[in-house]
Structure formats: C-alpha cells, structure tokens
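[1] quick one: sequence and predicted model below, then my questions.
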Amino acid sequence: MHARDDTATAPDWRQLPPAVQVDAAVEGFRMLADPTRLRMLWLLCGAEYDVTSLAAAVGIARPAVSQHLGKLRLAGLVATRRDGRRAVYRARGTHVRNLLDEAIGAAVHHLGGIPDDELV
C-alpha cells in the first residue's frame, strides 16, 4: 500500500493530532531508526519468530535480539505469544506492515529504484 490522495479517509492535515499520539508516533519512528530493529521488524511482518531463529536470520547474538524485541514491544510494534516454553514474536497489525512498506518504498523512490535484494 502506498500513499495516495483519498480525501474520503484522509486525516485533516490542517489540525494537529493530540500530543499523546505524536509522542507515540515519535517513539515508533525512534525504534525504526535502528537498522537491526528495522530488519527484525521486516522479518516479523512476514512470519513469527522466536529469539533463536530471529537471531540466526539477522546474524546477531540472542541477547541483542532480546533487547531489541523488548524495545519494539514497548513501542507497540510487536506482539508475543507463548508456544510451550518459548516466546514467539510477530509484527503487531497491518499498520506496522504498512508503515514499513511505505518507509522502504520511499527509500526505493529516493534511491532511484535500486533492487529489493539490496535494500534490507
């Protein structure tokens, strides 16, 4: 999904959103400003992962993955569920997928359309 001019569902850009919403959005963007967290969240948009499999997929140590997941969870970007003794993580809702899709789409546009396999 990419930005489009849809005035029926578009926000009123002339009115500022409430401060609490701005603060939550800023915190979400702060979490996405880290390349490792962005890569992890990208993968979590496509499938569920436990810490071990996510660490292997992004190539970093399990403790670092756990710390990043904790931050993403506090920001409301990931959800967790128990699967036996392990915790399984996933992106929290389609709004997270849409946000990442828009961010990567904007990067592709800015960079002049480089191939997807060179982006993440």
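    Nice, I can see it. Numbers count the residues shown, from 1 in each chain.

[2] could you use CA atoms for every contact and neighbour count after this?
    OK.

[3] what's the helix ranked longest in the chain packed up against?
    When secondary structure is assigned using DSSP state H, the longest helix within the chain turns out to be helix 94-111. Based on contacts counted as 3 or more Cα pairs under 8 Å, 6 or more residues apart in numbering; DSSP states H and E, the elements that helix 94-111 packs against are helix 35-46.

[4] buried ones in the helix it packs on?
    By neighbour count, with 16 or more other Cα atoms under 10 Å as the criterion, the buried positions of helix 35-46 are Thr36, Arg37, Leu38, Arg39, Met40, Leu41, Trp42, Leu43, Leu44, Cys45.

[5] run the angle between that helix and helix 94-111 for me.
    120 degrees (axes from the mean of the first three to the mean of the last three Cα atoms, to 10 degrees).

[6] contacts for helix 35-46?
    Outside of helix 35-46, the residues that reach it under the criterion Cα atoms under 8 Å, 6 or more residues apart in numbering are 31-32, 54, 58, 68-69, 72, 78, 89-91, 96-97, 100, 120.

[7] second one coming, line it up with the first:
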Amino acid sequence: MYPVPAPPDPDALPPDLLQDAATTFGLLSATVRLHLLWLLAQGDRDVGTLADETGQSVATVSHHLGKLKLAGLVRARRHGKHQIHSIDDPQVAGIVQLAIRHHQELRTGSSRARRTRGA
C-alpha cells in the first residue's frame, strides 16, 4: 500500500493545483488508460503485450500511451525493435492500484454480504 500524505491546508489550495489534479483524474477516467497503468504498475511492457492484455488494438493502445506519456505518467525506452513502456509517476500508479483494489474489496464484501443474507 502507498501511504496517503496529509492533505494540504485547504486555505492554501491554489486553483491551478486543483486544475492539475482534475486533469490527472480526467486522464484516469478512461477505462483503457486505467487498465494500462494498472498493468504497467506490475512491470514494463511493450505495446503489443499491452494490446493483448487489454484486448485493444495496437493503434488504440499506442494512442492512449501517447496521452499518458504527454502527461508524464508513462515513459518509453527503445529495446531493439520495440519500445518498452513503464510507469513514470509511481504516486499516480499507487492511486490506480489503491482504487482498483478498493473496488475489488467492495465486490468481495458485497458478494459475502449477499450470500450471508440469502442463507
């Protein structure tokens, strides 16, 4: 788990800081980008592997990786004929992992609660 830092003083929150955070959450709102970050948080991958693992086309994955690279969330390095993509912002990767694990736990908890009520 990633530690959650103490929130800044609410009176000291400049609007441009809030806009930057909103932009990051906007990028994370696309399911395929969220999936890409989740996979890259597990380890570096090339675009073909990411396409296979997400069920998307190489063109679609490349498009979304481009957006993530522009935002500074992902980086790429050349390895022979392939570009290998990796996380460039571990804190955002932590947010993605935290959110997905949270929802996994909610589903597991909801399933348990339904089974208990039905028994």
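    Received it, and whenever you're ready, just let me know what you need. This one's a predicted model, so the numbers in the text were calculated from it and none came from an experiment.

[8] if we can go back for a sec, in helices only, show me the contacts of helix 35-46 of the first structure.
    For those, secondary structure assignment (DSSP H) places Met31, Leu32, Leu54, Val58, His68, Leu69, Leu72, Val96, Arg97, Leu100 in helices.

[9] only the buried subset of those residues, as a ChimeraX command please.
    In ChimeraX, the members of these classed as buried (16+ other Cα under 10 Å) are selected with the following command:
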select :31,32,54,68,69,72,96,97,100
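
[10] can you lay out the ones in helices among the contacts of helix 35-46 of the first structure as TSV showing distance to Pro18 of the first structure?
    Shown next, in TSV, are those (distance: Cα to Cα, whole Å):
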residue	distance to Pro18 of the first structure
Met31	20
Leu32	22
Leu54	35
Val58	36
His68	28
Leu69	27
Leu72	22
Val96	20
Arg97	23
Leu100	23
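
[11] what about Ser53 of the first structure, how many neighbours?
    Summarising burial for Ser53 of the first structure: neighbours were counted as other Cα atoms under 10 Å, giving 14.

[12] if you could redo that for His79 of the second structure, that was the one I meant.
    Summarising burial for His79 of the second structure: neighbours were counted as other Cα under 10 Å, giving 9.

[13] the equivalent of it over in the first structure and Ala19 of the first structure, how far apart?
    Taking TM-score structural alignment, His79 of the second structure has Asp83 as its aligned residue in the first structure. As defined by Cα to Cα, to the nearest Å, Asp83 of the first structure lies at a distance of 37 Å from Ala19 of the first structure.

[14] now Leu41 of the first structure
    Plainly put, Leu41 of the first structure is 26 Å away from Ala19 of the first structure if you go by Cα to Cα.

[15] over to Leu54 of the first structure?
    Noted for Leu54 of the first structure: a distance of 34 Å to Ala19 of the first structure, by Cα to Cα.

[16] for Thr9 of the first structure, same thing?
    Thr9 of the first structure sits at a distance of 21 Å from Ala19 of the first structure (criterion: Cα to Cα).

[17] and for Pro115 of the first structure?
    For Pro115 of the first structure, the distance to Ala19 of the first structure - Cα to Cα - is 38 Å.
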